[in-house]
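Chemist: Whatever this is, show me its structure:
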Amino acid sequence: MSIPFDRAPTATTDTQLSFDSLGAPLHEVTFVIVDLETTGTSAGKSEITEIGAVKTRGGEVLGEFQSLVKPEESVISPFVARLTGITHAMVDDAPSIRSVLPSFLEFSLGSVLVAHNAPFDIGFLRSACERLDYHWPQPTVLDTVTLSRRVVGRDEVRNHKLSTLAAHFGTEVSPDHRALSDARATGELLHRLLERFGGYGITTLEDLAAVRQAGWAKRQAKSHLAKGVPAEPGVYMFLDGTRRVLYIGKSGNMARRVRGYFNASENRGRMAEMITAAQEVSCLPCAHALEAEVREIRLIGELAPPYNRRSKNPERNSWIVLSDEEYPRLSVVRSTTALEKSSAIPLGPFRSRKSAQAVKELLDTLYPVKRCTARVTAATLAAHRPCVSSQVGQCGGPCAGVTDRQTYLSGIADLFDAMGGDFSSLRRLCTQRMTRLASEARYETAAEVRDAMRSAMSTAARAESAQALRAVPEILAHSPGPDGGLDLAVIRHGKLAAASHVRGSRAVADSSAAIRATAEWVPAPGPFPADTDSLPEETRVLSQWLQTATLITEQGAWSLPRSGANFHAQESGTVRLGDAV
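Modeler: You can find the predicted model right below:
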């Protein structure tokens, strides 16, 4: 059961929040608007005949670059000559791309490249760099075609060609298919578009670079929902008009993350749908990112928001158990009652019933365990009618009296070991089966065996790690915070009981005593899952955090068995050290 926010034992922080950098303001960004003339349309086959570029910042022209380029192999066709006015006679004495390209790269270094139909121009520049073995600097690139399609409607222009847009906005320079003139016109167009984006609240380069998909303006109209969101760690919730929670997320900086939903950096279709329905954003500030992640897990598990996918429905976890029968058989269950009736340690929890079923089928195949659901009674033994599995030799036939109980249990002793985390026999049997299947060219079936084995071992390793942490009454630890401070956490029986953030090591002692005194009481876990237990994902997150944290105090021993599930999983390469948690 998760802790309600208004009663959560979270200590206050004494750290002054720093101002959230919202990105590079557009008026401070240096743009290099570039245009190329070429011998054709293919960057791999055609060559550049002219480069024109304009460098601007804050609307002021800082410099220009222009050069004709002599093609080394390509021929300027009559059509291209008529279109651009560039002829062979004009480029005969021009420098080659080997001389021009380094000068252009130096001119544009550190700037944002802008072009109209940028994939064309940037594609030629990248191709030239690759051909000449020059380093391509990976600049940020903006395409004025893409930008114009987001803020210039179909009711304004019939298309988004440079000439059409230049005429629509009335640029001083008209494009004429010469590189420098077209670059100047594109530069004017860029600043006209930036004025329009400013009306939508787009004032930084990061916001502008994120404008890609349709529907952006509609989402941007709801950007007012992000106002007032604090620039600190925490959990944010999108709510509809009835205050139903639509989506829950967490971030180390809620203001920056929530703004991203409205500035089009979020390109998932279902998120666009969620933003359309959202009417409110509610926030819970947390002491640090770890607490935010834990509270997100708890809230998603409790509220099951429709637009969240991860962490939902933790009650749907599945286990593989051996039934409480005279001749036990494997089954996939979800209820705690079924776990309590198991005659062996349950294997799980699996994150989906499908993966649990795949592992069960593998175990049924590898071990001579009873598969049929019929109860073994005197009547069934007298009838002596073995099930199909018995007839094909997949089990000892206990349902027909072919095998007595003691012999049957001895035959599946290795299965009991595997359920308890000793995967020696499982690894050996899987290796043998995969080798045989591969020799028969049944590679897909062999891959299914491999995947099921990995699923069984990684699941058992996670469960073992969680059980080890839940056995510890209390751990107090800290890790470095993003501002040079320290993030403190009290973990009791695998559950986050308190969290705090302090500025420096001198405040750790006082803050530690305070959060321990106010931390949530967590009961010791029983042998089977209970409502008071921490969620498996929460325990996993805490275990991962502790891998790099510094322990302050510890009650009890936090350790893993030397030859348990984690040992076998790491030895087989299924997981690496620390991955299982």
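Chemist: contacts and neighbour counts: CA atoms only from here.
Modeler: Noted.
Chemist: longest helix of the chain?
Modeler: Selection of the longest helix in the chain by residue count, based on DSSP state H, yields helix 443-470.
Chemist: Would you do the same for the sequence below? I want to compare the two.
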Amino acid sequence: RQEVGDFKLGTLARHFRAATSPTHRALDDARATVDVLHAILERLGNLGVTTLEDLMEVTHAVPAARRARRTWADGLPEGPGVYWFVSEHRTSVPEVIYVGTSVNVRRRVRQYFTASETRRRMDEMVRVATGVRAQACATTLEAGVRELRLIDSRQPRYNRRSRRQDAVTWVALTDEPFPRLSMVRDTRRSGRIYWGPFTGRGQAEEATRTLRELTGLRECTGAPASHPHGCPLAEMGRCAAPCLDPEAADRRADYQRVVDSARRAMTDDVRPVMEAACRRIATLALAERFEEAGDLTRRTGLLIRASRRRARIAALADCEEIIAALPCGGGTGRDGWQFHLIRHGRLAAAAVSPAGSDPMETVANARREAETVLPGPPGVPGCSVEEAELVASWLEQPGVRLVDITGQWAWPVHCTVPDHQQAESVARLMTPEPTRPGAAPEMDDTPGERH
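Modeler: Model (predicted):
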């Protein structure tokens, strides 16, 4: 700023004696820009600036105390891994205050002490921290899993995400003569089908209410007592009403069909429930009750997504072992392979086979050293839901190859439906069928309604 009056390209080109003068023509301006850039890089090199992070430090004001701590990154892994900042101010045992992961731990940690880190919360975290630790990992998936487990076990105060990995709500059919839906947190009870999970109780309540309405499951708690008139939900056709005659065999058989329909929607086939919802949405729309139709559409989408999420997690949870591989660097395997061994949805081992080595020997070593994972209830993984979904995302990416599998890893064909299918079904139900030639059109005596 003390050497030039402005930062126009022509001014800088003259100041640095560029070989080409800018003339507002593309080629001349590009050549002048290159000369100016090279001149600036020569000056920055004398200041020890070799990376973009160094440049950010020079061009922005960074407190000296914060800048001095960048030496904490020296010696950290130059590859994938997990890192955590610690503080020894409160207790004699270092407190883990923040956990992160990166494909290059040293480079990522160094960014916390430069001007490129602008988050106020992270600035406070760096000031509180007294050191940083790191653990190298074989793959980015292993690093992500270790990050989740470390956050779950240490509860660092500067992490906002993943601190309550077990705080999810499941929905299960109760073990009663006339089952109903119940929201639970504990999934250790065997013999139940668990649906979900839901990240919030409000979502679980909405999905539960929608499934009850569309199948006819009872809402009342306790054993159904004989009642001559049933309840308001029964009168509206939204409950199978076993209370009308709970001792009758045909009533029990009818209600069992309702339970089977709900169980199929929760586990492997949402089509009947989706069609029931579409019929009701079309009826509401034709009656110009658009707000109710929109609300039911939204809740039906939530129900379908819950069944899809359950199928995705259950496919991994119920599979005893999966060994999968991905080429290093996204190539064909010439640069080596990364392997992951998954048991009941939990990452049990991770390894990398370098180029030129025997990959199956790496697989055999990983299998011998893998963690033992015990199966849980059907559909419930042997780890947190977040870890199971992280593993599922890795398995589903292009290029992953199955090496070996014990058990079955598959989704039910009709556990979900495309978003457009629901809209098309509603539109079809709202479109009147063409009248046959020669047939008189049907008349409706009710004013204001359309059929």
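Chemist: Just the TM-score for the two chains, thanks.
Modeler: After superposition, the two chains reach a TM-score (TM-score structural alignment, normalised by the length of the second structure) of 0.75; 407 aligned residues with a Cα RMSD of 4.1 Å.
Chemist: which other helices and strands contact the longest helix of the first structure?
Modeler: Judged by 3 or more Cα pairs under 8 Å, 6 or more residues apart in numbering; DSSP states H and E, helix 443-470 of the first structure is in contact with strand 347-350, helix 353-366, helix 424-439, helix 536-548, helix 565-571.
Chemist: wait, residue 389 of the second structure sits on residue 313?
Modeler: Yes. If you go by Cα atoms under 8 Å, residue 389 of the second structure and residue 313 touch, sitting 6.8 Å apart.
Chemist: More neighbours: which of those two?
Modeler: residue 313 (24 against 18; other Cα atoms under 10 Å).
Chemist: where's the more buried one relative to residue 422 of the second structure, distance?
Modeler: Noted for residue 313 of the second structure: a distance of 24 Å to residue 422 of the second structure, by Cα to Cα, to the nearest Å.
Chemist: Could you look up the SS state of residue 230 of the second structure?
Modeler: coil (DSSP: H, G, I helix; E, B strand; the rest coil).
Chemist: can you pull the contacts of it?
Modeler: Residue 230 of the second structure is in contact with 241, 243, 244, counting by Cα atoms under 8 Å, 6 or more residues apart in numbering.
Chemist: Quick one: map residue 479 of the first structure onto the second structure.
Modeler: Residue correspondence, TM-score structural alignment: residue 479 of the first structure in this structure matches residue 326 in the second structure.
Chemist: buried ones in the longest helix of the first structure?
Modeler: For helix 443-470 of the first structure, burial by neighbour count (16 or more other Cα atoms under 10 Å) applies to 446, 449-470.
Chemist: what do you get for stretch 557-576 of the first structure?
Modeler: Going by 16+ other Cα under 10 Å, stretch 557-576 of the first structure has these buried residues: 558, 560, 564, 565, 566, 567, 568, 569, 570, 574, 575.
Chemist: distance of whichever residue in the second structure pairs up with the second one from residue 125 of the second structure?
Modeler: Under the alignment by TM-score structural alignment, residue 560 of the first structure pairs with residue 411 in the second structure. The span separating residue 411 of the second structure from residue 125 of the second structure equals 43 Å under the rule Cα to Cα.
Chemist: got it, and residue 167 of the second structure?
Modeler: Distance from residue 167 of the second structure to residue 125 of the second structure, by Cα to Cα: 25 Å.
Chemist: More neighbours: those two, which one.
Modeler: Higher neighbour count among residue 167 of the second structure and residue 125: residue 125, with 19 against 16, using other Cα under 10 Å.
Chemist: wait, isn't the more buried one in contact with residue 159?
Modeler: No. Under the criterion of Cα under 8 Å, residue 125 of the second structure makes no contact with residue 159, lying 10.1 Å away.
Chemist: Can you check which residues contact both of these two?
Modeler: In contact with both residue 125 of the second structure and residue 159: 97, 98, using Cα under 8 Å, 6+ apart.
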